[in-house]
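[1] Here is a sequence together with a model predicted from it:
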Amino acid sequence: MSAAIEASGLGKRYGRTWALRDCSLTIPAGHVVGLVGPNGAGKTTLLSLAVGLATPTAGQVRVAGGRTAGSAAALDAVAFVAQEAALYRNLSVADMLRVGRSLNRRWDTGRAQSRLAELGVPLTKKVGALSGGQRSQVALTLALAKCPELLILDEPLAALDPVARHDFMSALLAAVSEDGVSVVFSSHVVAELERVCDYVVVVHGGRIQVSGEVEELVAGHHVLTGPTEHADAVSRRFPVVRDRRAFAQAHLLVRAPDPAAAPPGWQHHSIGLEELLLAYMREPSASVLPGPKPAPDKQIAC
C-alpha cells in the first residue's frame, strides 16, 4: 500500500530551537488519521512540512504516494485546511469557489456547488456573514473540490461548538467514504478521535511517541496491577508508558502484545483509546521509544 505521508529523519529547527526532530514515520494511505499532542508538541510543524509550507532542516518528507512535499505534483494531490481557514470574508461563497477554481489545476465546481446546496450554505451570502460551522464547511468544500488524494487539516474543530464539530466530522467521513481520500488531521479533542479515526499518531516534545492503527494499539497496551516491591522487575520486562506506584500496589501501563505474559501475582486490564493517548501525551517515555534522548534545547509552540 502506498503511503499518505512518509518522513525520514525529518526535523525543523528555528535558530537553536527544534520544533520537530528525528521524525521517521510512515502513514499508509486509505486511513483517517488523528494527529494528537499537547500544545507545542510539533503537530503544526509536521503538517506544515508535509504540505510544503515549511522547508525541513533535516531529513525529508514525501506525500501522496512518494511525491516530494511542496512539489507541483504534491500540490495537485494534497489539500490543506488550516485552523484559521484562508477565506475572504468580504467575498460571497460563489466568489470563493471562483477563486479556488483559478488557483488549482484540478477543480470540480459542480461537486462544490452541490455539496454546499446539500448543507444549506447559500452561494450568494458573504463569507463573513456565515456561522462558524458554515465557514468550516466552505473551507472543507474548497479542499475537496481539488479532488485530492490526501486531505490535511490543522485543528479544524478548534473554534467550533459541539454541534458544528459533529456536523463537520460527519461531512468529512462521508467525503472519505465517497472518494477514498486519505485524511490526516490534528486535534485536541481526544474524546472524539475514537469515533472518526482508525489510525493515530502521538507527538510530544517534537518527537513521535507512538503511531499505528487504533485497534492494534489498544490491543497492544495493558495496565498491569501488582505489588510495588516487584514493579522494577516488571518495568525491566515490558516497555512502560505510565508508572503509578503507591506504598503497596503499582499500576503500570505497558506495551505488551500478550496480556497473558503478566508476571505471577499481577493482574492485567484492558485500556481505552483516550486513556492510552493521554498517557503518551503526558509522559513521553524513553523506554518505549528507540533512539537517543533529545538534547536540552527549548521546544517552541507549534
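    Everything's here; your move. This structure is a prediction, so every number in the text was calculated from the model and none was measured. Numbers count the residues shown, from 1 in each chain.

[2] CA only for contacts and neighbour counts going forward, please
    Will do.

[3] mind listing what Leu277 touches?
    Contacts here follow C-alpha atoms under 8 Å, 6 or more residues apart in numbering; on that basis Leu277 touches Val36, Val190, Val202.

[4] Give me the spatial nearest neighbour of the last one, chain neighbours excluded.
    Translated: Val202. Val36 (5.0 Å; C-alpha to C-alpha, 6 or more residues apart in numbering).

[5] circling back: may I ask which of the contacts of Leu277 has the most neighbours?
    Within those, most neighbours by other C-alpha atoms under 10 Å means Val36, with 26 neighbours.

[6] Would you check that it makes contact with Glu192?
    No: when contacts are counted by C-alpha atoms under 8 Å, Val36 is not listed as touching Glu192 (11.5 Å).

[7] Now name the helix or strand holding Ile152.
    Ile152 belongs to strand 150-154 when assigned by DSSP states H and E.

[8] Quick one: residues in contact with that strand.
    So strand 150-154 is contacted by 4, 44, 47, 51, 63-64, 77-83, 143-144, 181-187 (C-alpha under 8 Å, 6+ apart).

[9] Show me those that map onto strands.
    In strands, defined here by DSSP state E, the members of those are Ala4, Val63, Val78, Ala79, Phe80, Val81, Ser182, Val183, Val184, Phe185, Ser186.

[10] Now tabulate those residues in TSV and tack on neighbour count and distance to Leu277.
    TSV is the format used below for these (neighbours: other C-alpha atoms under 10 Å; distance: C-alpha to C-alpha, whole Å):
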residue	neighbour count	distance to Leu277
Ala4	27	22
Val63	29	25
Val78	28	27
Ala79	22	27
Phe80	24	25
Val81	20	24
Ser182	23	21
Val183	25	19
Val184	24	16
Phe185	25	15
Ser186	25	13
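
[11] Spatially nearest residue to Asp108, not counting backbone neighbours?
    Ala145 (5.1 Å).

[12] mind listing what that neighbour touches?
    Going by C-alpha under 8 Å, 6+ apart, Ala145 touches Arg106, Trp107, Asp108, Thr109, Arg111, Ala112.

[13] Included below, for side-by-side comparison, is a second structure:
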Amino acid sequence: MRTDVVVSTRGLSKRYGKLLALDDCDLDLPSGRVVALVGPNGAGKTTLLRLIAGLLHPTTGSVSVLGQDAATDTVAALSRIGFVAQEHPLYKRFRVGELLRLGRELNPGWDQAYAERRLADLGIAPHRRAAQLSGGQQAQVALALALAKRPRLLVLDEPLASLDPLARREFLRSLMTAVADDTITVLFSSHVVTELERVCDHLILIDEGRIRLADDLDSLLAGHRLLVGPRNGHTVETLRAAEGVLTVVHGERHVNVVARTGQGPTAPGWQAHALSLEDLVHAYLENSQRARTQARPFQEGSPR
C-alpha cells in the first residue's frame, strides 16, 4: 500500500444472505484527511465502516488498513484504529473513571492524561456513571475513549444522529481540536451534510452499495456548477440528455441545471453558481434514483 493511503479496498463486496450490501467497491482513502462518507439509508455506509474497522469480514474482495488486512485482530493492529458507533456504546453502569481504566488495560498505547484532560475540559466528572450522562456527554466520552488509544485512523459511524444541534457543534469542535493536535485520518459517516462541509476535506458518496464519488471536496465543488437559464425552448428531456448534466428542475420562467463544469448547456442568458456540499450530494442521489427508475422494466398492472 502507498504510504499516503490509509485504507484500500479492491472488489470489496458484502452479502447478508440474498441482500448485497456492498458491491465491488474500489476505494483509496488518503492519509491525514477528514473524510465524509455520505449516502441514503441502506446505502452500505455502516457495512463499509465495519469492514474497515475489522468488525465484519468481506464476502469477496479485500480491504487493507495501514498496510494490513483489516480482519487482522492482533492487539497492535486494533490499537491503530479508533471506532465510535452511532449508539455510543458504553457500559452504562460504569463510572467514567472506570471506563478510562478499562481503556488503559486494553490498549497498549493508551494516553490516560490525554483522556482525563479532554473530559475535564468538557466538565465530565470521573465519578459520574455513563447512564447519568446526556446523549452529548456520552458521545464525548466515546470520542475520548477512541482518541486516547492514539489511533492513526478514527472511524465514526453516525455519531451525530441522536444529538441536538448544540451537542453536535460541541462534538465537532472537540473532533477538530483533536485532529489539529494529532496527525490522524478521520472517516466520518453522517446524514447531517451541512455540518460535514465545515469539517471535512474529502468526500465519498455511496449509493446502493456502490461508490459513486470519491475525491477531494474542493475539487468536487469546483468541478460542478448550478446553471440557471431561461426556460424558453428547453425541455427536461433535452437538457437531461446533455453531457455532464445531473439534475434538471423547471420553474415557471427559468431552468436550474446541476452539471459538471465545462459540460452541460451553456448559452447567452445562462448563469453559473457555486454548489454547496448538500446540493452536490442531492444532485448525484437524485440522478442515481432517476437512472434506477428508468432501468426498471414496466410490469403490467403497475402504476404508470
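    Arrived safely. Predicted model, so just to flag it, every value in this text is computed and none were measured.

[14] Determine which residue in structure 1 is aligned with Glu98 of structure 2, please.
    Alignment note: Glu98 of structure 2 maps to Asp95 in structure 1; criterion TM-score structural alignment.

[15] mean shift between whichever strand or helix holds that match and structure 2?
    Secondary structure assigned from DSSP H and E places Asp95 of structure 1 in helix 93-103. For helix 93-103 of structure 1, the mean deviation from structure 2 after alignment is 1.2 Å (mean C-alpha distance after the TM-score superposition for structure 1).

[16] helices and strands around that helix, which ones?
    Here helix 93-103 of structure 1 touches helix 109-119, helix 132-144, going by 3 or more C-alpha pairs under 8 Å, 6 or more residues apart in numbering; DSSP states H and E.

[17] Leu99 of structure 2 versus the alignment partner in structure 2 of the residue nearest to Asp108 of structure 1, what's the distance?
    Alignment note (TM-score structural alignment): Ala145 of structure 1 maps to Ala148 of structure 2. Distance, Ala148 of structure 2 to Leu99 of structure 2, using C-alpha to C-alpha, to the nearest Å: 12 Å.

[18] and what of Thr177 of structure 2?
    Between Thr177 of structure 2 and Leu99 of structure 2 the computed distance is 22 Å (C-alpha to C-alpha).

[19] do Lys149 of structure 2 as well
    Separation of Lys149 of structure 2 from Leu99 of structure 2 (C-alpha to C-alpha): 13 Å.

[20] Neighbour count: those two, which is higher?
    It is Lys149, of Lys149 of structure 2 and Leu99, that has more neighbours when counted by other C-alpha under 10 Å, with 25 against 21.

[21] For the more buried one, which non-adjacent residue is spatially closest?
    Lys149 of structure 2 sits nearest to Trp110 (C-alpha to C-alpha, 6+ apart), 4.7 Å away.

[22] What of His204 of structure 1?
    In space, His204 of structure 1 is closest to Ala41, 4.6 Å off (C-alpha to C-alpha, 6+ apart).

[23] before we move on, what about Asp216 of structure 2?
    Distances taken as C-alpha to C-alpha, 6+ apart put His202 closest to Asp216 of structure 2, at 4.3 Å, once the chain neighbours are dropped.

[24] Looking at structure 1, name the residue matched to that neighbour.
    So, by TM-score structural alignment, His202 of structure 2 is matched to Tyr199.

[25] Contact partners for that match?
    So Tyr199 of structure 1 contacts His31, Val32, Val33, Gly34, Ser211, Gly212, Glu213, Val214 (C-alpha under 8 Å, 6+ apart).

[26] mean shift between the host helix or strand of the fifth one and structure 2?
    Take DSSP H and E as the rule and Ser211 of structure 1 turns out to sit in strand 207-213. Here strand 207-213 of structure 1, set against structure 2 after superposition, deviates by a mean of 1.4 Å using mean C-alpha distance after the TM-score superposition for structure 1.

[27] which helices and strands sit right next to that strand?
    On a contact count with 3+ C-alpha pairs under 8 Å, 6+ apart, strand 207-213 of structure 1 meets strand 17-28, strand 199-204.

[28] closest one to Asp167 of structure 1 among these?
    Closest of those to Asp167 of structure 1 is strand 199-204, at 20.8 Å (criterion: C-alpha to C-alpha).

[29] Pull the distance from the closest one to the chain's centre.
    A distance of 6 Å separates the centroid of the chain from that of strand 199-204 of structure 1, by C-alpha atoms, centre = their mean, to the nearest Å.

[30] Stretch 176-188 of structure 1 too?
    10 Å.

[31] so where is it in structure 2?
    Alignment of stretch 176-188 of structure 1 against structure 2: residues 179-191, by TM-score structural alignment.

[32] which residues of the stretch 201-302 of structure 1 fall in strands?
    Assigned strands in the stretch 201-302 of structure 1, in chain order: 207-213, 221-227, 240-245, 249-255, 267-269 (criterion: DSSP state E, counting those that start in this stretch).

[33] could you dump those to a markdown table with mean neighbour count and distance to Ser170 of structure 1?
    Below are the strands of the stretch 201-302 of structure 1 laid out as a markdown table (neighbours: other C-alpha atoms under 10 Å; distance: least, C-alpha to C-alpha, whole Å):
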| stretch | mean neighbour count | distance to Ser170 of structure 1 |
| --- | --- | --- |
| strand 207-213 | 20 | 20 |
| strand 221-227 | 22 | 29 |
| strand 240-245 | 18 | 33 |
| strand 249-255 | 21 | 32 |
| strand 267-269 | 15 | 32 |
